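K.L.:
For reference, the sequence and a predicted model appear below.
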Amino acid sequence: MTVARTWAVALTGLRGDLVEVEADVSSQTPEFAIIGLADKALGEAGRRVRNACTNRGLDLPKRRITVNLSPASLPKRGSGFDVAIAVAALATSVRMDAAHVADTVHIGELGLDGRLRPVAGVLPAVVAARAAGRTRVVVPTANAAEAALVDGLEVFAAVCLADVVRWHGGRSEAPDLPAVDLPGAAEPADVALELADVVGQREAVDALVVAAAGGHHILMSGPPGAGKTMLARRLPGILPPLDDDAALSVASVRSLSGETVTRLSRVPPFESPHHGATAAALIGGGSGVIRPGAIARASEGVLFLDEGGEFPASVLDALRQPLESGVIQVHRSGVAATYPARFQLVVATNPCPCGQYGVPGGTCECAPQAIRRYTRRLSGPLLDRIDIDLRLQRVSSVRRDDAGAIVTTAHARSVVAEARARAARRWKETPWRRNADVPGTWLRGPAAPSSDVLAPLDLALRRGALTLRGYDRLMRVAWTVADIAGHDRLEASDVGRALYLRRGASAS
């Protein structure tokens, strides 16, 4: 046969599009041409394929080989097309099961010796293959565990190109080669930090439980050593475990980031970028292949910005759009990638550059202008998207006189689970399940309580102390407080507690 076909996957963000790889042999002039909007890395595949085939004893025809990647209008990037191109080119002259080749998706990069090297993004690529109705996929051995996470597909893990040819019914006398291992260390175990380790910050712990129960964003301000980072790192441990779809989405983002993925973790992710991170590191980007940033990696979990006052204002303002929409779009020349951005934002900041402003017993040496400039890094529009504002002080005593007041991670997790179940029952006739996701038009419409209950919020709105966005966020927090308290309807005490959390509860 002179024309052979098989399949590969082109990734744009988490979206994968099936690409038909066609190979045709024409004139007697030896040449290897790849057409179909390929980038530089993909355009170099011809050289890798020729050397890999020769070194595995799989000689390509000494004629002009044209490989077409269809649809031609779809940009294709990266070296993950190598195996599909090699198989399609070999199928023009090597006897293989044509139907088997034409119904298989091939993913992987080729080494010059013919070994299949692992590539990033195998998991979302396999998910895309299944969604397109394909039932067979070939991946490098190092990506086998990752591909096996997707049910309903036959996964063949190949060490070298000769293994793929034999699997398709062809013959090869090439000797075996050792597999290429994944770089990097093994995945860390899922360990939830114990909330009971937090000493003397009961108000802050209660606020953390409210944030977890409703999916609310939280700002913690206080001097160094008050326990802000300690509290933030314990938030993922009290969140509900990820369901199948969320766990697969988290693993897919990690796969695109080049991380080792061997299992679906049920623990919500925790991302804590350094305050020197650029907007691109937060949002995502890169030349050629668009990699997810910290926002996408924190989706379904927690994005923690420690030393929030040290982040450039432009970087912080980049959070505003994904906080509202739940997605992040990264635009580069000729392509736009969309990633999920359903995260809980936790910002920790000092009261001033030296951290001693307003601290009992502390001495602040910062100039007033420096303090104002520091606090203004968190812009009004960003603060308007924060649901809970905590003001922490340093712990003044390490004694635990009341053992019953200690909140453990297990207890907090059960409280959060019960509150979320109550919210899910209340919103069961709507598309939403968490209070943080319910739009203001619904909260102020079908779900609105009596005017007496909302009187404090209405007064704050008239006085200009609240924006309408802040009004809606306070109502969401109030509903979460009601869920934790077991109230079927919103009560004045729930609104009062929400106002207290919004205005800056002082934890002692």
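P.N.:
Nice, I can see it.
K.L.:
only C-alpha atoms for contact and neighbour calcs from this point on.
P.N.:
Fine.
K.L.:
pretty sure residue 68 contacts residue 23?
P.N.:
Yes: the criterion here is C-alpha atoms under 8 Å, and residue 68 meets it with residue 23 at 6.5 Å.
K.L.:
neighbour-wise, which of the two wins?
P.N.:
Between residue 68 and residue 23, counted using other C-alpha atoms under 10 Å, the more crowded position is residue 23 (26 against 21).
K.L.:
Presented hereafter is structure B, for comparison with structure A:
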Amino acid sequence: MYSKVKTCVLQGLNGFIIEVETDISRGLPTFNIVGLPDTAIKESKERVRTAIKNSGYEFPLNRITINLAPANLKKEGSQMDLSIAIGVLSAMGVVNNCDLNGISFLGELSLDGKINKIEGALPMVISLREMNIKNIVLPYDNRDECGVIDDVNIIPIKDLNELIMYLNGEFKIEYYKKDIRDLFDVNDNFADDFSDIKGQEGLKRALEVSAAGSHNILIIGPPGSGKTMAARRLPSILPNLTFEESIEITKIYSVAGLLNDEFLVSRRPFRAPHHTASATALIGGGRVPKPGEVSLAHHGVLFLDELPEFQKNVLEVLRQPMEDGFVTISRVNATLSYPAEFMLVASMNPCPCGYFGDPYHECTCSESSIEKYLSKISNPLLDRIDIHTEVMPVDYSDLEKNIKAESSKNIKKRVDEARKIQIERYRNEGIYSNGQLSSKNIKKYCKLNSGAEKIMKEAFKKFKFSARSYNKILKVARTIADLDGEKNIMEKHVLEAIQYRSLDKKYWG
């Protein structure tokens, strides 16, 4: 007695079809699974056996062999339980009134036959659709995240008995489709709003430029100057997520098991790992590879507070994803890749005590301790941060004013307009913001007028900018020009952009 059913496994965010072949033959009662299964799949033998028994069926006392094809692909995850159980039941003749060829089965079994929620359901469904598998049986609790996908028939199932009756035509289940029309409605009522910040107009302007062009930003200033407060309000001025961006983020969160009650991520992520985080926590990996903080911040913000407090080797691993927009994790059996297009927002004190340059407090640090503290931030990492801005403590006069500061809603309008200009400009380039410009595209799109070109030339000689810093200045100047609605980059745009690189010489010169 032989059967074949389909399921799916993930490597990174890419799914691969697995054919579960089941053979039940005469011989001593054994239950073997072959085809590079991991521990979770080997353990599924007991879950499948007990679930079938507790669903009211006799488990065959025969020789049962399960082959997971292709045999050269490492299989991981408990989502294969359901396909193995259906393979056994089909070979037994219990499921006999259905063509299983066009159906894929995903789900983990509990011992009483219930089908439990799985991680990574969304990327599996998308991969199956791309491989022309349109009918997908999956756990009832995964129905919402997968029901947003078009051109697939989602069949949500609660338990094994329900599935058997459905496959035999004894029970009808409607294909599930999730209505998401209201999910991306604009909501301008943010809990954290820029209007909460008194003074600090320079910092707010730098964050506006950063948001408008998707530029990385470093904020330097003493304790209590509002660095963290301002950074946490950055998502309130970022453009709303598109459906495509939401799906990309949700795939990552689905694999990481972080969706919880949220079936689709509808807000830009804001991730703020503690400075004790390891390189693996930041980049991803582990025995069972999972996305790290840089991937969880995809299309959102990665906030690193107290940047020099992170281990230096942890900071250095950021360089590759900041440049490439993805993370590669190598294993013996496979190489996994996760997207990581994030905005880095970093904050730090200017010295160990925090008060170097503070007009109200005296710095107690020695010159050597300040140098040691700042040396934790390498030049290659600094070069990858487009905007460097300094902030000082808020003046009493600013705190005393009753004038309401500009709201996130108003700033966001300017950011949205600048982003629209960029999306239209780069519609044939495969990018959507100035922060993504390559060296080749910078020459094409960052045109300076004669006065701006002269200023840029003088600044390059005076500050001895690197080639990467030069390109960063042009990209930031392009964003400032977009905020002003200017087609070409003018003198004032270049001057402001150069100002955002002047701290290199002050602190790391």
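P.N.:
Sure thing, it's come through. Predicted model, so just to flag it, every value in this text is computed and none were measured.
K.L.:
care to give me the TM-score?
P.N.:
The TM-score (TM-score structural alignment, normalised by the length of structure 1) is 0.91; 487 aligned residues with a C-alpha RMSD of 2.2 Å.
K.L.:
for the nearest residue in space to residue 482 of structure 2 that is not next to it in sequence, helix, strand, or coil?
P.N.:
In this structure, residue 482 of structure 2 finds its nearest non-sequential neighbour in residue 418, 5.2 Å apart by C-alpha to C-alpha, 6 or more residues apart in numbering. Judged by DSSP: H, G, I helix; E, B strand; the rest coil, the three-state class of residue 418 of structure 2 is helix.
K.L.:
How many residues are close by residue 418 of structure 2?
P.N.:
Neighbours of residue 418 of structure 2 under the rule other C-alpha under 10 Å: 24.
K.L.:
Looks like it contacts residue 212 (just checking).
P.N.:
Yes: the pair residue 418 of structure 2 / residue 212 is scored as a contact, 5.9 Å apart, by C-alpha under 8 Å.
K.L.:
got any residues that touch both of those two?
P.N.:
Common neighbours of residue 418 of structure 2 and residue 212, counting by C-alpha atoms under 8 Å, 6 or more residues apart in numbering, are 479, 483.
K.L.:
Going by length in residues, pull out the top strand of structure 2.
P.N.:
Criterion DSSP state E: the longest strand present in structure 2 is strand 14-25.
K.L.:
Whichever helix or strand comes after that strand vs structure 1, average offset?
P.N.:
Note on strand 14-25 of structure 2: by DSSP states H and E, the next helix or strand toward the C-terminus is strand 30-34. Its match in structure 1 and strand 30-34 of structure 2 itself, once the structures are fitted together, sit a mean 1.1 Å apart by mean C-alpha distance after the TM-score superposition for structure 1.
K.L.:
Give the buried residues for strand 30-34 of structure 2.
P.N.:
31, 33 (16 or more other C-alpha atoms under 10 Å).
K.L.:
And the helix or strand following it, what does it pack against?
P.N.:
Counting by DSSP H and E, the next helix or strand C-terminal to strand 30-34 of structure 2 is helix 39-54. Packing contacts for helix 39-54 of structure 2, counted by 3 or more C-alpha pairs under 8 Å, 6 or more residues apart in numbering; DSSP states H and E, involve helix 81-92, strand 108-109.
K.L.:
what angle separates helix 39-54 of structure 2 from helix 81-92?
P.N.:
50 degrees (axes from the mean of the first three to the mean of the last three C-alpha atoms, to 10 degrees).
K.L.:
Find me the equivalent region of the following helix or strand past helix 39-54 of structure 2 in structure 1.
P.N.:
Beyond helix 39-54 of structure 2 on the C-terminal side, the first helix or strand identified by DSSP H and E is strand 63-69. Using TM-score structural alignment, strand 63-69 of structure 2 lines up with residues 64-70 of structure 1.
K.L.:
average offset between the matching stretch and structure 2?
P.N.:
Stretch 64-70 of structure 1 sits 1.3 Å off on average (mean C-alpha distance after the TM-score superposition for structure 1).
K.L.:
what comes up buried for that stretch?
P.N.:
Result for stretch 64-70 of structure 1 [16+ other C-alpha under 10 Å]: buried residues 64-70.
K.L.:
which other residues reach it?
P.N.:
For stretch 64-70 of structure 1, the external contacting residues (C-alpha under 8 Å, 6+ apart) are 19-37, 85, 89.
K.L.:
Setting the sequence-adjacent residues aside, check what's closest to residue 54 of structure 2.
P.N.:
Closest to residue 54 of structure 2 by C-alpha to C-alpha, 6+ apart is residue 112, at 5.5 Å.
K.L.:
contacting residues for the one you found?
P.N.:
Residues near residue 112 of structure 2 by C-alpha under 8 Å, 6+ apart: 50-51, 54-55.
K.L.:
before we move on, the earlier item: so can I have CSV of the helices and strands packed on helix 39-54 of structure 2 showing mean neighbour count and distance to residue 270 of structure 2?
P.N.:
As requested, these are exported to CSV (neighbours: other C-alpha atoms under 10 Å; distance: least, C-alpha to C-alpha, whole Å):
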stretch, mean neighbour count, distance to residue 270 of structure 2
helix 81-92, 25, 35
strand 108-109, 25, 31
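K.L.:
Please identify which of the ones you listed is closest to residue 432 of structure 2.
P.N.:
strand 108-109 (39.4 Å; C-alpha to C-alpha).
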